[in-house]
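K.L.:
quick one, fold the following:
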Amino acid sequence: MKKVRKAIIPAAGFGTRMLPATKAIPKEMITLIDKPVIQYAVEEAVSSGIETIVLITSKHKKSIEDHFDKNFELEEILKKGGKEKELEKILELANCCEIVSIRQKEQRGLGDAVYCAKNIIGDEPFAVILPDDVMLSKEPVIGQLIECYNKVEKSVVALQEVQMEDVSKYGIVSVKEKIEERLFLLDDMVEKPKENPPSTYAIIGRYVLDSNVMKNIGEITPGALGEIQLTDAIKKEAISSKVFGYLFKGERYDCGNVNGYLDAIINFALERDDLRDYLVQIIKNKFL
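P.N.:
Coordinates of the predicted model:
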């Protein structure tokens, strides 16, 4: 069985839910405390053993590429200023793993964005990490999925149970069989069902996929608005082979909208020893 060594991080969208902040700044570069949102996705991948990350960007996203590149002038300034901790952080960022950038020339759906990386992925299994979904967990979520993939040797998608009134916001899976406490064999998935959802398990932005899924993307027909959906390629794999869903351990925050972003700031700050007491004191002074 081939090792999961590569991850795709799609980052070509306009980020309209976060306007006006995203008018000139990529949504993935909005700062969550002291790091841009996309850095959390990269760090999650690296801590899960990923060796190569493929960033799918667009012509307005050069700052993402620059963020993970070397900056010799800044490094020299930090050296001369004796700012060793700051220097260590940016050197670690530039050397964390191999990062490749590919431009999606037209926004034709998530499936199309993933397909842009087909030549780099080749015939290997691969991870997909949607950077809007920022995870707070002791064990990296994509690492949890890789562990499942190594066990079942089939595609695995991350699941989260949602309220019935929220199912129309997500891709919802149909469970064929419960394999373990958190692991399910799937037989179908429905994108944003308006009624009669097959379950309350939603697909969240983490995937570990067999190379056949990449082949499926190249064969599926574009849907509404000419978009190619990753979900359709995974459904095809569920029919021809097997696809599993894993109810991941951890908390997910949708940083693609203001409410989720604010929620993430508070919860990530509360997890940090250097910020927790300060945040609690701010809240006490304001409301108590």
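
K.L.:
okay, CA-based contacts and neighbour counts for the rest of this
P.N.:
Will do.

K.L.:
against residue 281, how distant is residue 287?
P.N.:
10 Å (Cα to Cα, to the nearest Å).

K.L.:
kindly report the same for residue 74.
P.N.:
34 Å.

K.L.:
quick one on the thing from earlier: neighbour count: residue 287 and residue 281, which is higher?
P.N.:
residue 281 (11 against 6; other Cα atoms under 10 Å).

K.L.:
and that one, what element?
P.N.:
If you go by DSSP states H and E, residue 281 is part of helix 276-287.

K.L.:
so residue 167 sits right up against residue 203, yeah?
P.N.:
No. If you go by Cα atoms under 8 Å, residue 167 and residue 203 don't touch, sitting 10.3 Å apart.

K.L.:
elements contacting the helix or strand where residue 244 lies?
P.N.:
In the assignment (DSSP H and E), residue 244 maps to strand 243-247. Judged by 3 or more Cα pairs under 8 Å, 6 or more residues apart in numbering; DSSP states H and E, strand 243-247 is in contact with strand 155-161, strand 183-191.

K.L.:
this one next, for a side-by-side:
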Amino acid sequence: MSIKPLRKAVFPVGGLGTRFLPATKAMPKEMLPVVDRPLIQYAVDEAIEAGIEQMIFVTGRGKHAIEDHFDIAYELESTMSGRGKSLQVLDATRLKPGRVAYVRQQEPMGLGHAVWCARDIVGDEPFAVLLADDFMVGQPGCLKQMVEAYNKVGGNLICAQEVADDQTDKYGVITPGMRDGTLTEVKGLVEKPKAGTAPSNLAVIGRYVLQPEVMRILETQEAGAGGEIQLTDAMARMIGNQPFHGVTFQGVRYDCGDKAGFLQANLATALAREDVGPAVRAFAQDLLA
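P.N.:
Below is the predicted model:
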């Protein structure tokens, strides 16, 4: 079996971020910071660690801050240099020419539609999809774990995580087949099943490795759950035609699309850092006391 290398990643960042209003009225939700780096920066760093060469951002109105973040800020860098300050802190934000592309999703028609908007840039290659809302902490990173599995089995892969039975109606859920370590054969996918009807408690989390054929399915995909074009529905139609596996992530996931999850991510990240951890830990202990 010939496995094409994974070189491209799609970042759907066109959402409105209504759950974080008013903070996201003028700022993309993907730019919300976990300590001192925006969510989208963590996702891009994860992709780079996994060997991704081209980042494709599917944006919407009001998302210019994301483009500016990954551009060179000449005035800022000139001022910092003039004051003798190191520019190293900005290194991760300066993507090399040709490594980034932007495409506009004019209407918020769902994740499947957002991915489909990148079809011409993806071309006839496998690609990854990363949702910045899912803040993944692991060594190695989530996407690298998935790429290592992809290089062995090929086909399509999704990140899987066990969730509580009363939470399955919030996710796409896997119908599992054979299991081999962290790999689970995917026999079927159900988007947000009604309570008590989920085929397992293995939920689909916001990391995917997909073959380009999914774009042709999305071309004619009808709206599904929530009246949106669901990526899960398109992936389900590929099962049986190509290898399809779930990769159970070895690490911790924080749901930063949720206010409590976002605050937990900030606290956990701060506590793990040498520069701010001791002060935050002391404050937290005093507060809880």
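
K.L.:
residues contacting the residue nearest to residue 251 of the second structure when sequence neighbours are not counted?
P.N.:
Leaving aside its sequence neighbours, residue 251 of the second structure sits nearest to residue 138 (Cα to Cα, 6 or more residues apart in numbering; 4.3 Å). Residue 138 of the second structure is in contact with 250-252, counting by Cα atoms under 8 Å, 6 or more residues apart in numbering.

K.L.:
secondary structure added to those residues, as CSV?
P.N.:
Below are the contacts of residue 138 of the second structure laid out as CSV (DSSP: H, G, I helix; E, B strand; the rest coil):
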residue, secondary structure
250, coil
251, coil
252, strand
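
K.L.:
nearest to residue 64 of the second structure among those?
P.N.:
Nearest to residue 64 of the second structure among those: residue 252, at 30.0 Å, using Cα to Cα.

K.L.:
for residue 7 of the second structure, see how far away that closest one is.
P.N.:
Taking Cα to Cα, one finds residue 252 of the second structure at 25 Å from residue 7 of the second structure.

K.L.:
in terms of neighbours, single out the busier of those two.
P.N.:
residue 7 (18 against 12).

K.L.:
could you check which residue of the first structure pairs with that one?
P.N.:
Counting by TM-score structural alignment, residue 7 of the second structure corresponds to residue 5 in the first structure.

K.L.:
contacting residues for that match?
P.N.:
49-52, 125-126.

K.L.:
I'd say residue 129 of the second structure and residue 10 touch.
P.N.:
Yes. Counting by Cα under 8 Å, residue 129 of the second structure does reach residue 10; the two are 4.7 Å apart.

K.L.:
what is in contact with the two at once?
P.N.:
Contacts common to residue 129 of the second structure and residue 10, judged by Cα under 8 Å, 6+ apart, are residue 115.

K.L.:
could you pull out the strands in the stretch 51-200 of the first structure for me?
P.N.:
Along the stretch 51-200 of the first structure, counting by DSSP state E, counting those that start in this stretch, strands occupy 52-57, 98-103, 126-129, 133-136, 155-161, 171-178, 183-191.

K.L.:
make TSV from these and add mean neighbour count and distance to residue 120 of the first structure to it.
P.N.:
Listed next are the strands of the stretch 51-200 of the first structure as TSV, based on neighbours: other Cα atoms under 10 Å; distance: least, Cα to Cα, whole Å:
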stretch	mean neighbour count	distance to residue 120 of the first structure
strand 52-57	23	8
strand 98-103	16	9
strand 126-129	24	10
strand 133-136	23	24
strand 155-161	24	19
strand 171-178	18	27
strand 183-191	20	28
